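Student: no sequence for this one, just the structure:
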């Protein structure tokens, strides 16, 4: 029964994430983003989606072909990266989308027909859920139900190292993309360098602390 549940979870999650990404190509904004330096990969959302999808597909291969147990260490390594990144993405995205839309969505440059309030580029809800909810939820369920807790050494040495390296690499990458594109992919980054550095550090700290907290909750 557990193996069937794992297969269903991983199949549904992977299919949903792939569907969400593929549907982006049918939106008008896709042409704009694709023409920019870094394309979709300048967005942490897309990087997190790829990581989560790769982790989930690795899990699915293990589910379908038990003889590939040698892939389990790879899955554990991927999870220590993809889970906290996905949690950060979902936490920041849904908080801002509800309370401060202008800080997370790009303005399409046109006011609405009934007011001077600018319109924001919104995704259809089903796509929004596939991109900004499914990765975090599916990885969290996978970890809590089908994975064992991470060890003390992994928590004290592995997780901080991964969080620090990824934070530095993404900060460098998004700053480089902005230098070519003339703007940041997320409006909340349109601030002074000092504030952006604080945001990067805060996101990295959130990723690490959330991972520690989730592992602590694991039975």
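Tutor: Sure, I can see it. Just so you know, these numbers come straight off a predicted model, no measurement behind them.

Student: contacts, neighbours, all on C-alpha from now
Tutor: OK.

Student: can you give me the strands for the protein?
Tutor: Using DSSP state E, the strands found in the chain span residues 107-111, 118-120.

Student: next one: the shortest one to chain centre, how far?
Tutor: In terms of Cα atoms, centre = their mean, to the nearest Å, the centre of strand 118-120 is set 24 Å apart from its chain centre.

Student: Show residues contacting it.
Tutor: 102, 105-112 (Cα atoms under 8 Å, 6 or more residues apart in numbering).

Student: go again using 6 Å as the cut-off
Tutor: In this structure, residues lying in contact with strand 118-120 by Cα atoms under 6 Å, 6 or more residues apart in numbering are 105-108, 110-112.

Student: ok, now stretch 179-187?
Tutor: Stretch 179-187 is contacted by residues 103-104, 178 when judged by Cα under 6 Å, 6+ apart.

Student: Can you name every helix or strand that the top helix by length along the chain contacts?
Tutor: In the chain, assigned by DSSP state H, the helix with the most residues is helix 72-99. Where contact means 3 or more Cα pairs under 6 Å, 6 or more residues apart in numbering; DSSP states H and E, helix 72-99 is packed against helix 44-64, helix 134-146, helix 193-217.

Student: The same query, at a cut-off of 10 Å, please.
Tutor: Counting contacts by 3 or more Cα pairs under 10 Å, 6 or more residues apart in numbering; DSSP states H and E, helix 72-99 packs against helix 44-64, helix 125-132, helix 134-146, helix 159-181, helix 193-217.

Student: Against that first model, consider the following:
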């Protein structure tokens, strides 16, 4: 038998150096070792080395090398998604129990960008929780695709709400104007909790999911701008449709701006959302590593390369 890197092409052996008994060939480690040793494809000095390699390969298949925590999983990942969903459902519960003019209007509360983002985040985390429960890789992939839209949108909503783009009359992009009278929630602390639930918590939990429970995004600047532009101008067309039926805009600032101003507003929003996408991608790299490719190297025992085959 020829030898490569000090390992002989012999029969598959156990860690003690004995040939794998027939009874162990049903074990994936011994079975694969026997097949590959017979074919001369791979060489392992022991079953232990093979099993280590198999475990590492299985880990890479089920989790990206740059993904910080296991997901989908029934542990931390499921807990994060469950906590996020609890917060989202509480926000929807509040809207149902504290109706306003939007409850009876065309488009319901989906006229508000905040509620659209909240809905998309709810869908993202619901699919993520299903993936955790079933350990489905396909559902996990769907969750990650949805996250590319929902996470930057939630960051945009947080930026718009915290930037206090408001007029002296209290107009803003918040779901609820800062100076509005909120029935059953007139205390400042209650208002703060509501503001946190609608404008901060979704972006926070989406960031946790992205940075610790997801593989790195591969989206680049141009696709990010296309996605954000589609969402921004799609939302504009949607609220114009709602205005045609209801006769009022969800945010008074839209009434104050001419058509050219709205074009500029939504263009700026699309750019900010695209920038948030690229920033989140960069932040993931800062936290988990960028996974920069390395140049191929010749390794000891690489006979085929050395012989030019």
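Tutor: Yep, it's here. Everything quoted here is computed from the prediction, not taken from an experiment.

Student: ok so, going back, can you tell me which of the contacts of strand 118-120 of structure 1 has the most neighbours?
Tutor: Most neighbours among these, by other Cα atoms under 10 Å: residue 105, with 20 neighbours.

Student: picking that back up, can you put the contacts of strand 118-120 of structure 1 in CSV and add distance to residue 134 of structure 1?
Tutor: What follows is the contacts of strand 118-120 of structure 1, written out as CSV (distance: Cα to Cα, whole Å):
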residue, distance to residue 134 of structure 1
105, 19
106, 22
107, 25
108, 26
110, 31
111, 32
112, 31
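
Student: Closest one of the contacts of stretch 179-187 of structure 1 to residue 69 of structure 1?
Tutor: Nearest to residue 69 of structure 1 among the contacts of stretch 179-187 of structure 1, counting by Cα to Cα, is residue 104 at 40.2 Å.

Student: picking that back up, closest to residue 74 of structure 1 out of the helices and strands packed on helix 72-99 of structure 1?
Tutor: Closest to residue 74 of structure 1 of those is helix 44-64 (Cα to Cα; 8.1 Å).

Student: Report the buried residues of that closest one.
Tutor: Residues of helix 44-64 of structure 1 classed as buried: 44-63 (neighbour count, 16 or more other Cα atoms under 10 Å).

Student: once aligned to structure 2, how far is that helix on average?
Tutor: On superposition with structure 2, the mean distance recorded for helix 44-64 of structure 1 (mean Cα distance after the TM-score superposition for structure 1) is 0.8 Å.

Student: matching residues in structure 2 for that helix?
Tutor: Using TM-score structural alignment, helix 44-64 of structure 1 lines up with residues 113-133 of structure 2.

Student: chain center to the matching stretch: distance?
Tutor: For stretch 113-133 of structure 2, the distance to the chain centre is 10 Å (Cα atoms, centre = their mean).

Student: in the stretch 1-150 of structure 2, which spans are helices?
Tutor: Secondary structure of the stretch 1-150 of structure 2 (DSSP state H, counting those that start in this stretch): helices at 28-39, 47-62, 76-97, 101-104, 113-134, 137-162.

Student: So which elements touch the fifth one?
Tutor: On a contact count with 3+ Cα pairs under 10 Å, 6+ apart, helix 113-134 of structure 2 meets helix 76-97, helix 137-162, helix 188-199, helix 201-213, helix 221-246.

Student: try it again with 8 Å
Tutor: Packing partners of helix 113-134 of structure 2 (3 or more Cα pairs under 8 Å, 6 or more residues apart in numbering; DSSP states H and E): helix 76-97, helix 137-162, helix 188-199, helix 201-213.

Student: quick one, it and helix 201-213 angle?
Tutor: Interaxial angle, helix 113-134 of structure 2 versus helix 201-213 (axes from the mean of the first three to the mean of the last three Cα atoms, to 10 degrees): 40 degrees.

Student: angle of helix 113-134 of structure 2 against helix 137-162?
Tutor: Going by the same axes, to 10 degrees, helix 113-134 of structure 2 makes 150 degrees with helix 137-162.

Student: could you check the angle helix 188-199 makes with helix 113-134 of structure 2?
Tutor: 70 degrees.

Student: what does the second one give?
Tutor: Orientation check (the same axes, to 10 degrees): helix 47-62 of structure 2 against helix 188-199 gives 100 degrees.

Student: In helix 47-62 of structure 2, which residues are buried?
Tutor: The neighbour-count check on helix 47-62 of structure 2 (16+ other Cα under 10 Å) flags 47-48, 50-51 as buried.

Student: Residue 156 of structure 2 -> structure 1?
Tutor: Matched across to structure 1, residue 156 of structure 2 falls on residue 88, judged by TM-score structural alignment.

Student: So that match versus residue 209 of structure 1, what's the distance?
Tutor: Note on residue 88 of structure 1: its distance to residue 209 of structure 1, by Cα to Cα, to the nearest Å, is 10 Å.
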